[in-house]
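S.K.: only geometry, no sequence info:
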């Protein structure tokens, strides 16, 4: 009886295309994940149990992205300016002395919040690059308290600044309704622009969530075929 033995030596050429495609793959390892923003949103949608849970996770992912981290780092210049202007004109707003105080306090807590959030986002990005799990929606108690105070103080600023809009005087220091133009109008536009930015961010987040949800739905349809 003869046996045909095929010996593959070191000089054997690579397998052809058909042989490579028909070779069974017993490996159960998944390919490395691509940590793009879209993939993270799609993964959050798959892991979420309801739309509210998905919205919470998606907002955490968006806030933890490197773009948002850079924006938070740059935006720290605004609180610093608030501190400076509030300190300079602290005694030049007789219509309501709380307006420059509002600028100073808002600037201090704004800087503190920007520093903490930037550190958290940088740590989150570091964990992602190390392929370690990190819960995006998790917040420390200190961060939550600071954000709650900032929001409450922001509402107080709205009341103090907008209520003085119709009666403020900026050209007569002896007038009891006087407030330095730089101090008042800077506070006024900081509040107004903040509302505009918040509205734009809400619209952008909603658009991203809708696009991500539609993309995940289309991908699931094609994958089921």
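M.R.: Arrived safely. Remember, predicted model here, so these are calculated numbers, not experimental data.

S.K.: for the rest of this, base every contact and every neighbour count on C-alpha atoms.
M.R.: Fine.

S.K.: pull the longest helix from the protein.
M.R.: Taking DSSP state H as the criterion, the chain has its longest helix at helix 181-224.

S.K.: helices and strands around it, which ones?
M.R.: Judged by 3 or more CA pairs under 8 Å, 6 or more residues apart in numbering; DSSP states H and E, helix 181-224 is in contact with helix 37-47, helix 51-63, helix 77-88, helix 98-129, helix 141-163.

S.K.: spatially central residue in the chain, please.
M.R.: residue 63 (2.0 Å; CA atoms, centre = their mean).

S.K.: gap between that one and residue 148?
M.R.: As judged by CA to CA, to the nearest Å, residue 63 and residue 148 stand 17 Å apart.

S.K.: same check on residue 82?
M.R.: 19 Å.

S.K.: is it true that the residue nearest to the centre of the chain touches residue 69?
M.R.: Yes - shown here, residue 63 and residue 69 form a contact pair, counting by CA atoms under 8 Å, at 7.5 Å.

S.K.: can you list residues touching both of these two?
M.R.: With contacts taken as CA atoms under 8 Å, 6 or more residues apart in numbering, residue 63 and residue 69 have residue 121 as neighbours in common.

S.K.: in addition, the following structure is provided for comparison:
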């Protein structure tokens, strides 16, 4: 079993920057440079979420309680999306005693927050796919 406590501390910021600069000089192209940079960053421990506090190390990663909270938030977002989009044509704001009453400000705020969140996720997905396609195309030219 790999123990994280016995590992050497990650290199300083300056040495990582110097390694990336050297990788840029030595790379055969953009794809090779990205691969080398990923190896440098992963190997340097920049993705290792630990912070030293005196003699103790405190893990800042995702614990089981944070995982449960994240799952709850995702489930709540999905349930809220279903509730808001399901009532798109069926809600009314004139009679507050009816079951399908909703305050218009609340409904439109919820609708647009959820819609903007989905638009943002879609744009992020398109940017990632575009980047992957561009890297594949640039990699074939070399």
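M.R.: Structure's in. What do you need? Not measured: the values here are computed from a predicted model.

S.K.: what's the closest of the helices and strands packed on helix 181-224 of structure 1 to residue 215 of structure 1?
M.R.: For residue 215 of structure 1, the closest of these is helix 37-47, at 8.0 Å, according to CA to CA.

S.K.: what angle separates that closest one from helix 51-63?
M.R.: On the basis of axes from the mean of the first three to the mean of the last three CA atoms, to 10 degrees, helix 37-47 of structure 1 is oriented at 160 degrees to helix 51-63.

S.K.: can you pull the buried residues of helix 37-47 of structure 1?
M.R.: By neighbour count on 16 or more other CA atoms under 10 Å, the buried set for helix 37-47 of structure 1 is 38, 40-45.

S.K.: sorry, back to before: residue 82 and residue 148 of structure 1: which has the busier surroundings?
M.R.: residue 82 (25 against 12; other CA atoms under 10 Å).

S.K.: what sits against the more buried one?
M.R.: Residue 82 of structure 1 neighbours (CA under 8 Å, 6+ apart): 103-104, 106-107.

S.K.: okay, these in CSV with distance to residue 123 of structure 1 and neighbour count next?
M.R.: Formatted as CSV, these follow (distance: CA to CA, whole Å; neighbours: other CA atoms under 10 Å):
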residue, distance to residue 123 of structure 1, neighbour count
103, 30, 27
104, 29, 23
106, 25, 23
107, 24, 24
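
S.K.: which among those gets closest to residue 34 of structure 1?
M.R.: Checking those one by one against residue 34 of structure 1 (CA to CA), the nearest turns out to be residue 107, at 38.3 Å.

S.K.: state the distance from the residue nearest to the centre of structure 1 to residue 55 of structure 1.
M.R.: Taking CA to CA, one finds residue 63 of structure 1 at 12 Å from residue 55 of structure 1.

S.K.: give the burial count for the equivalent of residue 126 of structure 2 over in structure 1, as a bare number.
M.R.: Matched by TM-score structural alignment, residue 126 of structure 2 corresponds to residue 203 in structure 1. Residue 203 of structure 1 is flanked by 12 other residues according to other CA under 10 Å.

S.K.: also residue 154 of structure 1?
M.R.: 17.

S.K.: swap in the one 10 residues further on?
M.R.: Each residue near residue 164 of structure 1 was counted by other CA under 10 Å, and the total is 17.

S.K.: check residue 217 of structure 1 too.
M.R.: Neighbours around residue 217 of structure 1, by other CA under 10 Å: 14.

S.K.: with the one 5 residues further on instead?
M.R.: Burial of residue 222 of structure 1 is recorded as 8 neighbouring residues (other CA under 10 Å).

S.K.: against residue 44 of structure 2, how distant is the counterpart of residue 151 of structure 1 in structure 2?
M.R.: Matched to structure 2 by TM-score structural alignment, residue 151 of structure 1 sits across from residue 74. To residue 44 of structure 2, residue 74 of structure 2 is 32 Å away according to CA to CA.

S.K.: ok, residue 22 of structure 2 next?
M.R.: The value you get for residue 22 of structure 2 to residue 44 of structure 2, if CA to CA is used, is 15 Å.

S.K.: more neighbours: those two, which one.
M.R.: Per other CA under 10 Å, whichever of residue 22 of structure 2 and residue 44 has more neighbours is residue 44, with 17 against 12.

S.K.: just to check, the more buried one is in contact with residue 16?
M.R.: Yes - with contact defined as CA under 8 Å, residue 44 of structure 2 reaches residue 16; the gap is 7.2 Å.

S.K.: need the three-state assignment for the counterpart of residue 99 of structure 2 in structure 1.
M.R.: Using TM-score structural alignment, the partner of residue 99 of structure 2 in structure 1 is residue 176. Per DSSP: H, G, I helix; E, B strand; the rest coil, the secondary structure class of residue 176 of structure 1 is coil.
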